[in-house]
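Everything below, folded, please.
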Amino acid sequence: MAARLLGYASSINTQFLECSAKTNEGVDEVFDAIATAILKKTREQSVMFDEQEGTGNILRRHSGSRRSIRIVEETEEVRERRRKCC
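Below is the predicted model:
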């Protein structure tokens, strides 16, 4: 069975990892492999930091689509302007 699954994993260009939640065997290895794959994929998607707008750190992730993730850390000046606004 494991040989068949290993062959399938190889055919779709992925890893084959066995684990058991019952005996806690291989669980850490699976978690580490997943975390490593996520970090690798994130780096490949050209994550860049930008401070163009003067509002702190801006994170933009471009993955070939038009959508992006934008995280802005506001400065005290920006927070003060928002409080006065409304």
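
Only C-alpha atoms from now on, for both contacts and neighbour counts.
Will do.

Walking through the chain, point out its helices one by one.
Assigned by DSSP state H, the helices in the chain fall at 2-11, 27-44, 76-85.

Which one, of those helices, ends up nearest to I58?
Smallest distance to I58 across the helices of the chain (Cα to Cα): 14.4 Å, for helix 76-85.

what number of residues lie near F49?
A count of nearby residues for F49, using other Cα atoms under 10 Å, gives 14.

again with V30
By the criterion of other Cα under 10 Å, V30 has 16 neighbours.

I'd like the helices of the chain written out as JSON lines, with distance to I58 added.
Shown next, in JSON lines, are these (distance: least, Cα to Cα, whole Å):
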{"stretch": "helix 2-11", "distance to I58": "38"}
{"stretch": "helix 27-44", "distance to I58": "16"}
{"stretch": "helix 76-85", "distance to I58": "14"}
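
run this one through as well so I can compare:
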Amino acid sequence: MTTTTTAVSKTFGAYQDAAVRDPVIITENGRPRTVLLAYEDFVRLSKRDRRVDLTAELSADEIVAVEAVEMEPGLDLLNGELLPAKV
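Modelled structure (predicted):
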């Protein structure tokens, strides 16, 4: 569901109830600005495991493994993204 900030300010309770079922996208000047969602959804999204590895910290074996990766059949056109740039 998408609505405007004006509509939310007039009938917040209704949108709060709607957000329990599905997130409500709130727009301002025609652009998405915020999302109203159920607390349980917020908690679930907040707990998602996030892992960030710096490429400088990869071992030589990990670099070799990454370089050997190929796309699934049918996505071969994306293999070009894995090849070093030709200068």
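
And the TM-score between these chains?
In this superposition the chains share a TM-score of 0.25, using TM-score structural alignment, normalised by the length of structure 1; 44 aligned residues with a Cα RMSD of 4.5 Å.

Nearest to R60 of structure 1, out of the helices of structure 1?
Minimum separation from R60 of structure 1 across these (Cα to Cα) falls at helix 27-44, 11.5 Å.

before we move on, back to that, D50 of structure 1 is nearest to which of the helices of structure 1?
Nearest to D50 of structure 1, of the helices of structure 1 and by Cα to Cα, is helix 27-44 at 15.6 Å.

what comes up buried for the closest one?
Buried residues in helix 27-44 of structure 1, counted by 16 or more other Cα atoms under 10 Å: 27, 30.

how much space between E40 of structure 2 and A19 of structure 2?
With distances taken as Cα to Cα, to the nearest Å, E40 of structure 2 is found 11 Å from A19 of structure 2.

out of those two, which sits in the busier spot?
A19 (19 against 10).

That one contacts D41, doesn't it?
No: under the criterion of Cα atoms under 8 Å, A19 of structure 2 is not in contact with D41, lying 9.9 Å apart.

Please work out how many residues are found near F12 of structure 2.
13.

Alright, calling it a day.
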